[in-house]
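Asks: quick one, structure for this:
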Amino acid sequence: MPTAIGSYEERTRRPAGAASERTRVLTTRSVPPDESLEYWHDAVFDTLVGMEIAAEGPAYDATLRTDRLGDLRITTVEADPGRVHRGPRFIARGDGREVFVAVQGTGRARVEQDGRATELLPGDIGFFETRRPFRTTFPDRFRMKIFAIPRPLLMLSEADVRQLTGRAVHPGDGLPALLGPLLERLADTSASYTTPMAERLSESVIDLVAATAADQLGADPAELPGADGVLLTRVRTYIRWHLSDPGLTPSVIARAHGISVRCLHRLFEGEGTTVCRWIRDLRLGECRRELAARPPGPVSLGEVARRWGFTGAAGFGKAFRSSFGLSPTDWLDRVRADGPPC
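Replies: Model prediction:
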């Protein structure tokens, strides 16, 4: 018979095992086998949300790793077969402030939420609403990567999220084919990025998740213009990933996406800008963010400029003055005197 942990009422202890402030690794192997389920229950509550957990037998082998990537909390779970149930008594605790977007790595997950049931196979993406009950059964040992996204950043109504739950998003083509592998890779590498890069990647990922959700919901073409909307999202993500490359030109971007330069320019004309201006503005924004975060003292403008794709201090200074009306040095002096602008 399954052994369920049903006595979890007021336990709020934090399991030991943090690897660093940004990365935590928790494993049932750190406690005696007869305490593993209780420990795992605490670990899941502490890292994700409160859930009832059931497994075959008292010994349970499971590990989770959690990292931060900007506004995203990323948790990779590897565990024995089992069942989880997020019921009303856990929801009442008020820990459902995020929407979970999960990628099934290995094994299977049978998901039930909002009156629907589906099975996630390796590579599939699933949306979980943490404000409402759900059940998930893992018939085999599995690995799942879970991205917890703050609800306001996803910009989806409760009704929209309700339409996404209990469904499997298959990575066949379109946005899911781009999103799934990206989430898989980021979950494995998230701890390696510097803070500015992590924040930038987080924004890109959330944008891509939101676009994928809109695509799955059949959003109004005016909000997500079909193939052009998918292509534009892919191009923007590509640009963000390659922003530090000074050779990032319209022809390089167009070739990477199998389109003409003219088609690329047309995509950005619909956004009221040009591809070159969009790249320049992104680079200037990253340079400003890095400069403002530097401690007082001399700053190598050329070093910062080259890190974000400018060829040197002269070109960076010219672009900066054209956009903000001040040289980078004068702007930095003002920031240090008055604080960053709102």
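
Asks: from here on, contacts and neighbour counts on C-alpha atoms
Replies: OK.

Asks: just list what the longest helix anywhere in the chain packs against, helices and strands only.
Replies: The longest helix of the chain (DSSP state H) is helix 195-217. If contacts are counted by 3 or more C-alpha pairs under 8 Å, 6 or more residues apart in numbering; DSSP states H and E, helix 195-217 sits against strand 62-69, helix 151-154, helix 158-164, helix 174-189, helix 226-241, helix 275-293.

Asks: mind putting the ones you listed into JSON lines with distance to Leu332 and mean neighbour count?
Replies: Output for the helices and strands packed on helix 195-217, formatted as JSON lines (distance: least, C-alpha to C-alpha, whole Å; neighbours: other C-alpha atoms under 10 Å):
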{"stretch": "strand 62-69", "distance to Leu332": "27", "mean neighbour count": "22"}
{"stretch": "helix 151-154", "distance to Leu332": "30", "mean neighbour count": "15"}
{"stretch": "helix 158-164", "distance to Leu332": "42", "mean neighbour count": "15"}
{"stretch": "helix 174-189", "distance to Leu332": "32", "mean neighbour count": "18"}
{"stretch": "helix 226-241", "distance to Leu332": "24", "mean neighbour count": "17"}
{"stretch": "helix 275-293", "distance to Leu332": "7", "mean neighbour count": "17"}
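
Asks: compare the ones you listed and give me the one nearest Phe128.
Replies: Phe128 lies closest to helix 158-164 among the helices and strands packed on helix 195-217, at 8.1 Å (C-alpha to C-alpha).

Asks: can you give me how far the closest one is from the chain middle?
Replies: Relative to its chain's centre, helix 158-164 lies at 19 Å (C-alpha atoms, centre = their mean, to the nearest Å).

Asks: is it true that Val99 touches Phe127?
Replies: Yes - look at Val99 against Phe127 with C-alpha atoms under 8 Å: they come within range, at 7.2 Å.

Asks: who touches stretch 176-183?
Replies: Contact with stretch 176-183 is made by 103, 123-125, 169-171, 205, 208-209, 212, 234, as judged by C-alpha atoms under 8 Å, 6 or more residues apart in numbering.

Asks: to compare against the first, here's another:
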Amino acid sequence: MLSETVFQSEDLPVADRFDAWQALMSRTHAPMQMSSEDAADFRAHQRLIALGDVAVWPATFQQLVFRRTPKLVRQSDPENCHLSLLLRGNAVASWNRNEAAYSAYDLHINDTSLPFEIATGRGPITTIGIEVPKALLGLPWGSAQSVIGRRISARDGMGFLLAQFVSQLSADTRAYRPADAPRLGSVLAELVTALFAHALEAQDALAPETRDRTVTLGVKDFIRRRLHDCELTPSAIAAAHHISRGHLHRLFQAEGTTVASYIRDQRLEAARRELADPAQAATPVHVIAARWGFKDHTTFTRTFRTAYGAPPRDFRRRPPDPRRTHG
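Replies: Presented below is the predicted three-dimensional model:
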């Protein structure tokens, strides 16, 4: 499990909650001034997930105004770029005489080196914050900083890919080991770099390894969303991503696997989850197998037994620890 620090305002006396939240936000992001219409009985929850030098923090909180003044910037600057994936609520940000409005499934980007003010709307706000040192980005900050304040959609394209990554990571960190943290942080920094490059139309400025990693993540997301498709082949995947089959195979070879193995393992894991799910107890094994793209039941049974040590029917009768995953 990854290292997490949890803050729950209800654990504190009412009179201490808002000050504690302001102090927490100043440590998580950068020193800020805050005000809230709900300060008298402020309610907030945050999980801070450490990924080496990168951090992800899912949070829900009441109405707030965040202010980072020129004086606070001079006093302390962690030299981070920050991204907020807004999941519920709305906000308005202002900086350098500019202003932009954000709503659910928008990404807001700011810079700890710039003064800003962000005012959220009424009602609870749910967001996933991302803190990335500017030094970890694969683009010169002088170019990348022009994305500050832009409203970028998380519903499609690079924004969607980044949102999927942080949402899945935040949903359950038990699948990862502590040693995975810096690797996940590096992947996240590369995704942020790719998002900025796309916004700047500067894909050619990316290092080749960053471009390849971004393509690989996109391919994996494409595969996971189409596991049910029996025609999910390397040719179809390569065509959908406008790359050659040879390039596709090299991307997976760089990760020590093959396209076919990745598809098989993802399908097996999806089938395993359903076989272990009591709600699926009445669903025949062959239906589950077909649902996840296995054309031949005999092949599915043999492959499943090799991966999990028992045939599907025996596995269903004596399911292992549900937290166990293949690979």
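
Asks: tell me what angle the longest helix of structure 1 forms with helix 226-241.
Replies: 170 degrees (axes from the mean of the first three to the mean of the last three C-alpha atoms, to 10 degrees).

Asks: which parts of helix 195-217 of structure 1 are buried?
Replies: Buried residues in helix 195-217 of structure 1, counting neighbours by 16 or more other C-alpha atoms under 10 Å, are found at 196-215.

Asks: rewinding a little: got TSV for the helices and strands packed on helix 195-217 of structure 1, with distance to Arg22 of structure 1 too?
Replies: TSV is the format used below for these (distance: least, C-alpha to C-alpha, whole Å):
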stretch	distance to Arg22 of structure 1
strand 62-69	6
helix 151-154	21
helix 158-164	29
helix 174-189	13
helix 226-241	22
helix 275-293	19
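
Asks: how about those, which one is nearest Leu37 of structure 1?
Replies: Set against Leu37 of structure 1 and scored by C-alpha to C-alpha, these come closest in strand 62-69, at 9.1 Å.

Asks: show the contacting residues for Val84 of structure 1.
Replies: 51-54, 135-137.

Asks: ok, now Thr47 of structure 1?
Replies: Taking C-alpha under 8 Å, 6+ apart, we find Thr47 of structure 1 in contact with 66, 75.

Asks: out of the contacts of Val84 of structure 1, which is nearest to Ala293 of structure 1?
Replies: Out of the contacts of Val84 of structure 1, the member with the shortest distance to Ala293 of structure 1 (by C-alpha to C-alpha) is Met51, at 39.4 Å.

Asks: I'd say the closest one and Ala43 touch.
Replies: No - judged on C-alpha under 8 Å, Met51 of structure 1 makes no contact with Ala43 at a distance of 10.5 Å.

Asks: which one of the helices and strands packed on helix 195-217 of structure 1 lies nearest to Arg306 of structure 1?
Replies: With C-alpha to C-alpha as the measure, helix 275-293 is the member of those nearest Arg306 of structure 1 (9.6 Å).

Asks: buried sites along the helix or strand immediately after the closest one in the chain?
Replies: Later in the chain than helix 275-293 of structure 1, the nearest helix or strand by DSSP states H and E is helix 301-307. Using 16+ other C-alpha under 10 Å as the test for burial, helix 301-307 of structure 1 gives 301-302, 304-307.

Asks: what residues in structure 2 pair up with helix 301-307 of structure 1?
Replies: Aligned by TM-score structural alignment, helix 301-307 of structure 1 corresponds to no residues of structure 2.

Asks: how far does whatever helix or strand comes next after that helix sit from its chain's centre?
Replies: Beyond helix 301-307 of structure 1 on the C-terminal side, the first helix or strand identified by DSSP H and E is helix 313-324. A distance of 32 Å separates the centroid of the chain from that of helix 313-324 of structure 1, by C-alpha atoms, centre = their mean.

Asks: so the following helix or strand past helix 313-324 of structure 1 aligns onto which residues of structure 2?
Replies: Sequence-wise, the next helix or strand downstream of helix 313-324 of structure 1 (DSSP H and E) is helix 328-338. Under TM-score structural alignment, helix 328-338 of structure 1 corresponds to no residues of structure 2.

Asks: report all helices and strands that helix 328-338 of structure 1 contacts.
Replies: helix 275-293, helix 313-324.

Asks: make TSV out of those helices and add distance to Phe90 of structure 1.
Replies: Putting those into TSV (distance: least, C-alpha to C-alpha, whole Å) gives the following:
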stretch	distance to Phe90 of structure 1
helix 275-293	39
helix 313-324	50
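
Asks: for Glu38 of structure 1, find the nearest of the ones you listed.
Replies: Comparing those under C-alpha to C-alpha, the one sitting nearest is helix 275-293, at 42.6 Å.

Asks: now do the closest one and helix 226-241, the angle between them.
Replies: 40 degrees.

Asks: translate Leu178 of structure 1 into the numbering of structure 2.
Replies: In structure 2, Leu178 of structure 1 lands on Leu161 (TM-score structural alignment).

Asks: ignore the last one, Glu78 of structure 1
Replies: Aligned partner of Glu78 of structure 1 by TM-score structural alignment: Thr60.

Asks: kind regards, and thank you for your time.
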